[in-house]
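Engineer: Below: sequence and its predicted model.
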Amino acid sequence: MLTIRNFTKSYKGGKKAVDDLSLVVEPGDIYGFIGHNGAGKTTTLRAVVGVLDFEQGDIEIGGISIRKDPVACKAQMAYIPDNPDLYDHLTGIQYLNFIGDLFGVTKADRERLIQKYSDAFQLTPHLGDMISSYSHGMKQKLAIISALIHEPKLFVLDEPFVGLDPKAAHTLKTIMAEVCSRGGAIFFSTHVLDTAEKLCNKIAIIKGGRLMAHGKTGEVRGENSLEDVFMELIDND
């Protein structure tokens, strides 16, 4: 589903934000990507979705290189950044229809999926309102719904639970599990270690741009909590 192979990204001055990162996200995976601020999580996610160019390595979505055919890759996935930048001059339903048009979602499928997910996130009464009137949490919900309505194979999420109320966070976790049960995959960054430990079947921990540990959650955690493992890896050079 997603293969990151020897990915390296440097910024001005030659500092490597990510250094020789390799990992694989398979169908059915809920893959948590964990690290402190500045560890390279967002840089990696932005490269995966084709927003950020990179110097070395390759990233493939469904066997297609993001560098060689970014449009084909983007057609297979959805990306939700940590602070969604939506079109404030549109209403919620106009934005969802815009996304549906971009991805060629049929009218019947669009109506069914918008109804399903906007009801799940309790956003249906607000779809006729201007996005400029939305709270941060409402914008986050709208961005999540827009990602779901074209039913991508891969979801790439940057801190998806930030700004969500407890009920919406629970709804998102349930939907993530449903997506993966149908053969989709989710690759997401998070600071919420307890959520990652309970939700993810695989975990990767990054520090200073380098992969410190990765694999099945139980194997990475061992006999300890994920928080204990994370702190030990982060504290020790």
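Structural biologist: Structure received.
Engineer: Every contact and neighbour count from this point should use C-alpha atoms.
Structural biologist: OK.
Engineer: roughly how far apart are residue 119 and residue 24?
Structural biologist: Note on residue 119: its distance to residue 24, by C-alpha to C-alpha, to the nearest Å, is 34 Å.
Engineer: alright, now check it against this:
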Amino acid sequence: MVLNIIEINNLYKRYGNTIALNGINLSIAGGQIYGILGPNGSGKTTLLKIIAGILPASSGDIMVDEISVSRNADNIKSMIGYIPETPALYESLTPIEYFNFLASVFKIDDNILRDRVNAFSNALEIGKYLDEFIGSLSFGTKQKVAIIGSLIHDPKIIVMDEGMNGLDPKSSKIIKELLKDMTKKGKTVIFSTHIMEIAENVCDTISILYNGNIAGTGNLDQLKNEAGSSNNDLEGIFLKLTGDEDLDNLLDSLRESIKSTTPP
């Protein structure tokens, strides 16, 4: 029997009068890639940051491997590798200095660190940038550094919030295959993306967030049944569950607007 690695119980997050998460309840089984999808402002980033122990909940709690995030945020952070949409790095350091810093925090053996840095930097083709200041690197290269930094301590759970943003196709493919390999070894990946094709091809289970609520959960067939949709693709199911399936009127209005502003 597959055990749930994460239990989310009646989770709320409020920003003033705005409710970002409205009583979320989810059970995430270990050893899978679990997708969190939703339109902008649906609460995806907020949820992932709370899971990773970066942001406190307003009420409710999350249990990660039977440990309360609200009461043990520091312990949770050692179990999780968090990869944000926009890398937040020490830009005055070089990548190798950054990795050495993380190794000291997570108490990684020097030989293991060297092997992991070599393997990652070769695979993602950043070896020539290891001694450059992070602040001088391109966005895509910074994202590769952030990914390596998040995986270097071999975390049990990987949380990716649009974490492949800015990657070239080869690096994106390598990371997707690596994540699949990790789940085969019992690790769990929680994955947020706006790209439906990636979610459809990579995720084992998907939850769709809409206005801070769970609009649907399951694999593609289960979501299709839940949506009562005739669509066989995730994009169509997503639009059905988030109430945005009828785009024809919007597109017709847009076409008319463009037509009316086009000079004769």
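Structural biologist: Yes, it's here. Only a predicted model underlies this, so the values are computations on that prediction, with no experimental measurement involved.
Engineer: circling back to that earlier point, between residue 119 and residue 24 of structure 1, which one's more packed in?
Structural biologist: The neighbour count for residue 119 of structure 1 versus residue 24, taken as other C-alpha atoms under 10 Å, is higher for residue 24 (17 against 12).
Engineer: What are the boundaries of the strands in the stretch 51-200 of structure 2?
Structural biologist: 59-64, 67-68, 80-83, 157-161, 188-192 (DSSP state E, counting those that start in this stretch).
Engineer: can you give me the helices in structure 1?
Structural biologist: 41-48, 70-74, 92-102, 107-120, 136-148, 166-181, 193-199, 217-221, 226-235 (DSSP state H).
Engineer: Which stretch among these approaches residue 206 of structure 1 most closely?
Structural biologist: Evaluated over those, closeness to residue 206 of structure 1 peaks at helix 41-48, with 7.4 Å, by C-alpha to C-alpha.
Engineer: Alignment lookup: residue 175 of structure 2 to structure 1.
Structural biologist: In structure 1, residue 175 of structure 2 lines up with residue 172, judged by TM-score structural alignment.
Engineer: for residue 13 of structure 2, same thing?
Structural biologist: Aligned by TM-score structural alignment, residue 13 of structure 2 pairs with residue 9 of structure 1.
Engineer: before we move on, what about residue 92 of structure 2?
Structural biologist: Per TM-score structural alignment, residue 92 of structure 2 is aligned with residue 89.
Engineer: Can you report how many residues neighbour the closest residue to residue 167 of structure 2 other than its chain neighbours?
Structural biologist: Of all residues not flanking residue 167 of structure 2 in the chain, residue 140 sits nearest, at 5.3 Å (C-alpha to C-alpha, 6 or more residues apart in numbering). Neighbours of residue 140 of structure 2 under the rule other C-alpha under 10 Å: 17.
Engineer: Residue 140 of structure 2 contacts residue 166, doesn't it?
Structural biologist: Yes. Counting by C-alpha atoms under 8 Å, residue 140 of structure 2 touches residue 166, with 4.7 Å between them.
Engineer: Let's have the helices of structure 1 in CSV, adding distance to residue 127 of structure 1.
Structural biologist: Shown next, in CSV, are those (distance: least, C-alpha to C-alpha, whole Å):
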stretch, distance to residue 127 of structure 1
helix 41-48, 28
helix 70-74, 26
helix 92-102, 4
helix 107-120, 8
helix 136-148, 9
helix 166-181, 16
helix 193-199, 29
helix 217-221, 38
helix 226-235, 39
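Engineer: For the closest residue to residue 169 of structure 1 other than its chain neighbours, give its distance to residue 82 of structure 1.
Structural biologist: With C-alpha to C-alpha, 6+ apart as the criterion, residue 169 of structure 1 has its nearest non-adjacent residue at 5.9 Å, and that residue is residue 161. Separation of residue 161 of structure 1 from residue 82 of structure 1 (C-alpha to C-alpha) stands at 9 Å.
Engineer: More neighbours: which of those two?
Structural biologist: Set residue 161 of structure 1 next to residue 82 and count neighbours by other C-alpha under 10 Å: residue 161 wins out with 23 against 17.
Engineer: Tell me the residue in structure 2 aligned with the more buried one.
Structural biologist: Aligned by TM-score structural alignment, residue 161 of structure 1 pairs with residue 164 of structure 2.
Engineer: And for residue 235 of structure 1, the neighbour number?
Structural biologist: Residue 235 of structure 1: 9 neighbours (other C-alpha under 10 Å).
Engineer: pretty sure the match of residue 92 of structure 2 contacts residue 133?
Structural biologist: No. Contact criterion C-alpha under 8 Å: residue 89 of structure 1 and residue 133 do not qualify, at 9.8 Å.
Engineer: mind listing what residue 10 of structure 1 touches?
Structural biologist: Going by C-alpha atoms under 8 Å, 6 or more residues apart in numbering, residue 10 of structure 1 touches 16, 17, 18, 54, 55.
Engineer: Which one of those residues sits in the busiest neighbourhood?
Structural biologist: When neighbours are counted by other C-alpha under 10 Å, residue 18 leads the contacts of residue 10 of structure 1 with 25 neighbours.
Engineer: what's the closest non-adjacent residue to that residue?
Structural biologist: Using C-alpha to C-alpha, 6+ apart and skipping residues adjacent in sequence, the residue nearest residue 18 of structure 1 is residue 209, 3.8 Å away.
Engineer: Centroid-nearest residue for structure 1?
Structural biologist: residue 157 (1.5 Å; C-alpha atoms, centre = their mean).
Engineer: what sits against the nearest residue to that one once chain neighbours are set aside?
Structural biologist: With sequence-adjacent residues excluded and distances taken as C-alpha to C-alpha, 6+ apart, residue 157 of structure 1 is closest to residue 188, at 4.5 Å. Applying C-alpha under 8 Å, 6+ apart, we find residue 188 of structure 1 in contact with 30, 31, 32, 33, 155, 156, 157, 158, 159, 160.
Engineer: now do residue 11 of structure 1
Structural biologist: With contact taken as C-alpha under 8 Å, 6+ apart, residue 11 of structure 1 is in contact with residue 17.
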